[in-house]
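Visitor: Could you look at this predicted model? Sequence included:
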Amino acid sequence: MNSASLPSRRRFLQTTSAAVVAAPWILSSARAAAMETPLKIGLVGCGGRGSGAALNALRADPNVQLTALGDVFEAPLRNSLADLQSKHPDKVKVTPEHCFVGLDAYKKVIESGVDVVLLATPPGFRPQHLAAAVAAGKHVFCEKPMATDAPGVRSVMESAKIARQKKLAIVAGFCWRYNQARREFYKRVHDGALGAIRAIYATYLTSPVKPMPPASSRPPGMGDVEWQLRNWYNFVWLSGDGLVEQACHSVDKIAWAMQDKPPLKAVANGGRNVPNGEGNIYDHIDVFYEYPNGVRAFMAQRQISNCVGDNSDYLMGEKGTGTIKGWNVPVIQTTELWRYRGESKDMYQMEHDELFASIRKGEPINDGEWMATSTLMAIMGRMAAYTGKEITWEMALNSKEQLVPENLTWDMKLPIKPLAVPGKTEFI
């Protein structure tokens, strides 16, 4: 380019000054135009959590429409649609042609012309569904956890990277990250309120979620795939085990406290006390994570009836302690007592409020990196419990164990893997 083609400094300043003067009007007009454009939402996975996510999405923005639903089974889809229509008849624009049932329903939802996809199927499917949504250029709300095995986590990490390049939003269903009280608590911890963290103890002690029905109750002619999908929580490839599917929230808060730096290694104890028929998940796991400088994190997970319950977080630092007891407000006790006294909005709603606001603003949120770290931390703990081995972060991240079958079809044979036995089950 020669000098004659370059604008003079005076011309440049005149042009840029005019642009600066016009910028507020241009920006407000652009934002107003963006708000006038409806965002079309597609839901994949129409169970209770998926329907709840759709309801939050419909309330998050004044100009959104739910236009497509997908599920492997028809009944939850019909129930979800009826419920959502009753609550938001003006925003639910789902025609019969945009109700998709089957193992490929997610593809049809993504291809239906939606802008935002809500992924809420059993987590074994999450990596595949996320990859498809990102490849198609869709913004995503992605329920927790993000995978049930290490290959799945690696896929999620790649999808998050591509989403960032494409300027697509990914908001994770690790809902406590969107809780105002917890945000303030962990901000204070990161700012040094407790000094250096010495140890963390997290609990997720609760009752069973969906006990496995006896094999004798399996209807004649029902194939392996359908049987396992209808009882998905009880199979490792679909749920990841209770530590991964439920207690991942507590693991995520450990990761949050440690500023999302992964642990060096982990050992764990676990097993099954209460028989669960054909199911192959444990009903209790205790994980012991080790960080640099001798810092330890302890995760206690149990899903057994008639036992003491606790879902809390206990942080021990050089200056004092931080405690989040159940759903109570966080407390930090050092030489002074701090207790959260601010706003308390619905964290499930905040996830979607912030997701849609980021899309409208053109600054999409991407939770991809930390949501993958938290998921792998939970899987790492399960690996340690199932094998009885010490599992390093590198071992977990590079594991070749693929739990989720490829090319799943309704009529395929899918033998149920036996319950893991520590000391006998091999790390792969």
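Guide: Received it, and whenever you're ready, just let me know what you need.
Visitor: okay, CA-based contacts and neighbour counts for the rest of this
Guide: OK.
Visitor: quick one, what contacts the closest residue to Gln228 other than its chain neighbours?
Guide: Excluding the flanking residues, the one nearest Gln228 by Cα to Cα, 6 or more residues apart in numbering is Phe235, at 7.0 Å. Taking Cα atoms under 8 Å, 6 or more residues apart in numbering, we find Phe235 in contact with 228, 241, 279-281.
Visitor: what do you get for Ala202?
Guide: Here Ala202 is in contact with 250-251, 254, 297-300, 311-314 (Cα under 8 Å, 6+ apart).
Visitor: got another, please set it beside the one above:
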Amino acid sequence: MKKSILTQQQRREFLKTSALLAGGTMLSTIPLVGAYASGSDTIKIALIGCGDRGTGAAFQALSTKYNIKLVAMADAFQDRIDKSYEALSSKFSAKMDVPKERQFVGFDAYKQAIPLADVVLLVTPPGFRPIHFEEAVKQNKQIFMEKPVAVDAPGIRKVLAAAEEAKKKKLNVVVGLQRRYQTNYREAMKRINDGAIGDIMSGQVYWNSGGVWVNPRKTGQTEMEYQMRNWYYFNWLCGDHIVEQHVHNIDIANWIKNAHPVSVQGTGSRAWRTGKDYGEIYDNHSIELTYADGAVIHSQCRHFEGISNRVDESFMGTKGKIYLSGSNQAVMKDYSGKELYNHNTKGNANPYQTEHDELFEAISKGEYKFNNVEYAATSTFTSIIGRYATYSGETIKWDEALAADNSLFPEKLAWDAMPKLLPDANGLYPYAMPGKTKVI
């Protein structure tokens, strides 16, 4: 087994390739399959995961200028399919071809939907991403999948193995780390790569917000259904919010460093969300990412209500500094205060839409241009190591963590099966205690 996702030489070659892809360079021709390959100009898509984000991804795919039809939908719950179908049909009725017999429900629904399409949208809770991605690659499909791509080290290894197969098969894979498709970040990275602010030596990345939804437990729900309905609060499904949300900002740290950290240490806790509704996850994480060249980037995420929010990134180089945000800001200055670059926020394309526009353009032209899996897996695993560090209180080394055999996934997927984490008699779930909890 590899001890690192990329060697230094592989990383340099990968970054060169990534730079070409960002500029739209075609790598090769893709071997399209299904009806689209046989002569029809209709690209068939299947939606795997019909929650709000899945519906949004389908909305963006159907909003591209290409001849696309949604032909299959899959979810663990019929009500999610029904809600998604209604929302999409209200806007794209002519592009919807999903009769009841192609609406698949249950844990194995993805296996029925994926073979029917040319392109699959993988948008379930991230704990399922490794097995869904593996199946989509096995079925030779072009792929959009949401971040993060896994929730533990075994999941990351599965994703990387499938990614190698995707490369061999020349399957386009776009991952929903949309800042990579956002104009201000792309323009800033061009300048940073050209040396505008020198070598990056430190930085801060943040996702501080008030938290997300809760679905109260209903009478008659099995434990599996309850956790599935509240997937954000259970690590086998979500990975904790440092993985599910904060991966966006951590991805920028790795992108700007052209590397992943060699070790991570930090602290976190359940300070505000302590009740039974919040499963096992922490509500705050604060970590340090240490890179091979000695650079240290501070990473912070929290879910506290009633305080100021912050979602952005700042980095300091040997010649200057830069501030970035998802609201299309990018301000670069040298240390005398001279402005080197200030991104004009007017007229920027929606990066969520750009992901799909560029993916479906490549597919429609028969081009193999996108394989986002390597950097997505790297940034996802950086976030996972951050959770390992805050849960254990230990300094976690990259190579050791990647080799860990610590799967969170249940032994069996069924509504009457039990997840690995169960509540006590009071309905409270056990959670990590630094200094006591072992993660690897």
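Guide: Everything's here; your move. Keep in mind the model is a prediction, meaning the values are calculated, not measured.
Visitor: hang on, the earlier thing: buried subset of the contacts of Ala202 of structure 1?
Guide: Among these, those classed as buried by 16 or more other Cα atoms under 10 Å are 250-251, 254, 297-300, 311-314.
Visitor: Could you tell me where the longest strand belonging to structure 2 falls in structure 1?
Guide: Using DSSP state E, we find that the single longest strand of structure 2 is strand 200-209. On structure 1, the counterpart of strand 200-209 of structure 2 by TM-score structural alignment is residues 197-206.
Visitor: Same check on stretch 74-88 of structure 2?
Guide: Aligned by TM-score structural alignment, stretch 74-88 of structure 2 falls on residues 70-84 of structure 1.
Visitor: Could you do stretch 119-127 of structure 2 as well?
Guide: Counting by TM-score structural alignment, stretch 119-127 of structure 2 corresponds to 116-124 in structure 1.
Visitor: And the residue nearest the centre of structure 2?
Guide: What sits nearest the mean C-alpha location of structure 2, by Cα atoms, centre = their mean, is Lys147, with 1.1 Å.
Visitor: Could you find the counterpart of it in structure 1?
Guide: In structure 1, Lys147 of structure 2 lands on Lys144 (TM-score structural alignment).
Visitor: isn't its match right up against Trp176?
Guide: No: look at Lys144 of structure 1 against Trp176 with Cα atoms under 8 Å: they stay out of range, at 11.3 Å.
Visitor: and the match of Lys147 of structure 2, what helix or strand is that in?
Guide: Under the criterion DSSP states H and E, no helix or strand holds Lys144 of structure 1.
Visitor: Kindly report the same for Val153 of structure 1.
Guide: helix 150-166.
Visitor: what residues are up against the aligned partner of Met228 of structure 2 in structure 1?
Guide: Mapped onto structure 1 by TM-score structural alignment, Met228 of structure 2 lines up with Leu229. Counting by Cα under 8 Å, 6+ apart, Leu229 of structure 1 makes contact with Leu238.
Visitor: name the element Leu229 of structure 1 belongs to?
Guide: Assigned by DSSP H and E, Leu229 of structure 1 falls in helix 224-230.
Visitor: how much does the next helix-or-strand element following that helix stray from structure 2?
Guide: Sequence order places helix 236-239 as the next helix or strand after helix 224-230 of structure 1, per DSSP H and E. With mean Cα distance after the TM-score superposition for structure 1, helix 236-239 of structure 1 departs from structure 2 by a mean of 0.7 Å once superposed.
Visitor: Tell me which other helices or strands the very next helix or strand once past helix 236-239 of structure 1 touches.
Guide: Next along the chain after helix 236-239 of structure 1, taking DSSP H and E as the criterion, comes helix 242-245. Here helix 242-245 of structure 1 touches strand 296-303, helix 368-387, going by 3 or more Cα pairs under 8 Å, 6 or more residues apart in numbering; DSSP states H and E.
Visitor: My guess is Gly279 of structure 1 contacts Trp232. True?
Guide: No: between Gly279 of structure 1 and Trp232 there is no contact under Cα under 8 Å: 9.2 Å.
Visitor: distance between the lengthiest helix in structure 1 and the chain's centre?
Guide: Criterion DSSP state H: the longest helix present in structure 1 is helix 9-36. Relative to the mean C-alpha coordinate of its chain, helix 9-36 of structure 1 is positioned 38 Å out (Cα atoms, centre = their mean, to the nearest Å).
Visitor: And stretch 184-192 of structure 2, by the same measure?
Guide: With Cα atoms, centre = their mean, you get 21 Å for stretch 184-192 of structure 2.
Visitor: Following superposition onto structure 1, what is the mean distance for that stretch?
Guide: Stretch 184-192 of structure 2 versus its aligned partner: 1.0 Å mean (mean Cα distance after the TM-score superposition for structure 1).
Visitor: Give me the contacts around that stretch.
Guide: For stretch 184-192 of structure 2, contacts defined as Cα under 8 Å, 6+ apart pick out 22, 179-180, 198, 256, 324, 328-330, 343, 345.
Visitor: how about Cys50 of structure 2, what's its match in structure 1?
Guide: Per TM-score structural alignment, Cys50 of structure 2 is aligned with Cys46.
Visitor: do you know how far its match is from Cys142 of structure 1?
Guide: 14 Å (Cα to Cα, to the nearest Å).
Visitor: Perfect, I'm done here.
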